[in-house]
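# Okay, predicted coordinates and the sequence, questions at the end:
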Amino acid sequence: MKKTMVLFALVGLALTTSCGKKEVEQTEETIETQLEETEQVIEESVEELEESVEDAAESVEDTVEEVTEEING
């Protein structure tokens, strides 16, 4: 769910940036650069989120194992 929210936020920012100044003409090169930068930011954010999820999952697994060991004695 967090990934989806981050992606929507980043795409919204990219669209706001690219459409914000209608008076100024943007070249194709500028638009391509913005798209590449946006894709890079999205990829980095997704990687960070995946790492966070993996860390959280490992933490939960460790906690479950500890509680199970305590219960089983």
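Cool, got the structure.
# CA only for contacts and neighbour counts going forward, please
Fine.
# can you pull out the helices in the chain?
Ranges of helices within the chain are 2-19, 28-72, based on DSSP state H.
# Using a markdown table, lay out those together with mean neighbour count.
Rendered in a markdown table, the data for the helices of the chain read as follows (neighbours: other Cα atoms under 10 Å):
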| stretch | mean neighbour count |
| --- | --- |
| helix 2-19 | 14 |
| helix 28-72 | 12 |
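# Presented hereafter is structure B, for comparison with structure A:
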Amino acid sequence: MKKMFALGLAAGLASLAACNNTPQEQAADNIEANSEAVADNLEEMADNANTEAREDALENRADTVRDMGENKAEDMRTNDADTNLSNGM
């Protein structure tokens, strides 16, 4: 149920993000939505883990996936998409 909600939420966010956004902004929003869905799935797996160590490892992966998604999305928003250079040159 939670997985379906997360995927539905991601699809809804992606469709809302399409309103009056540049392709670069849409791509950044999609990156965030996808990483959030993956992180939610990892947290769901952590809830069902059979050991405390496995649960902690999955929760750490979920945090890492979220952080990476946010960083990639921010990079997409602030950098030149054609060159992928931070300074835009």
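Cool, got the structure. Small disclaimer: the values here were computed from a predicted structure and weren't measured.
# can you pull the contacts of residue 66 of structure 2?
Going by Cα atoms under 8 Å, 6 or more residues apart in numbering, residue 66 of structure 2 touches 32, 35-36, 39.
# Please, which helix or strand holds it?
Following DSSP states H and E, one finds residue 66 of structure 2 within helix 52-78.
# Give me the buried positions along that helix.
For helix 52-78 of structure 2, the neighbour count (16 or more other Cα atoms under 10 Å) marks 55, 57-63, 65-67, 69-70, 72-78 as buried.
# and that helix, how far out from the chain's middle?
8 Å (Cα atoms, centre = their mean, to the nearest Å).
# One more: stretch 62-70 of structure 1?
On the basis of Cα atoms, centre = their mean, stretch 62-70 of structure 1 sits 31 Å off its chain's mean C-alpha point.
# in structure 2, what residues pair with that stretch?
Using TM-score structural alignment, stretch 62-70 of structure 1 lines up with nothing in structure 2.
# ok, and what's touching that stretch?
For stretch 62-70 of structure 1, contacts defined as Cα under 8 Å, 6+ apart pick out no residues.
# Touching, residue 14 of structure 2 and residue 31? I think so.
No: counting by Cα atoms under 8 Å, residue 14 of structure 2 does not reach residue 31; the two are 9.5 Å apart.
# Now for the most centrally placed residue in structure 2: which residues touch it?
For structure 2, the residue nearest the mean C-alpha position is residue 35 (2.1 Å; Cα atoms, centre = their mean). Residues in contact with residue 35 of structure 2 (Cα under 8 Å, 6+ apart) are 65-66, 68-69.
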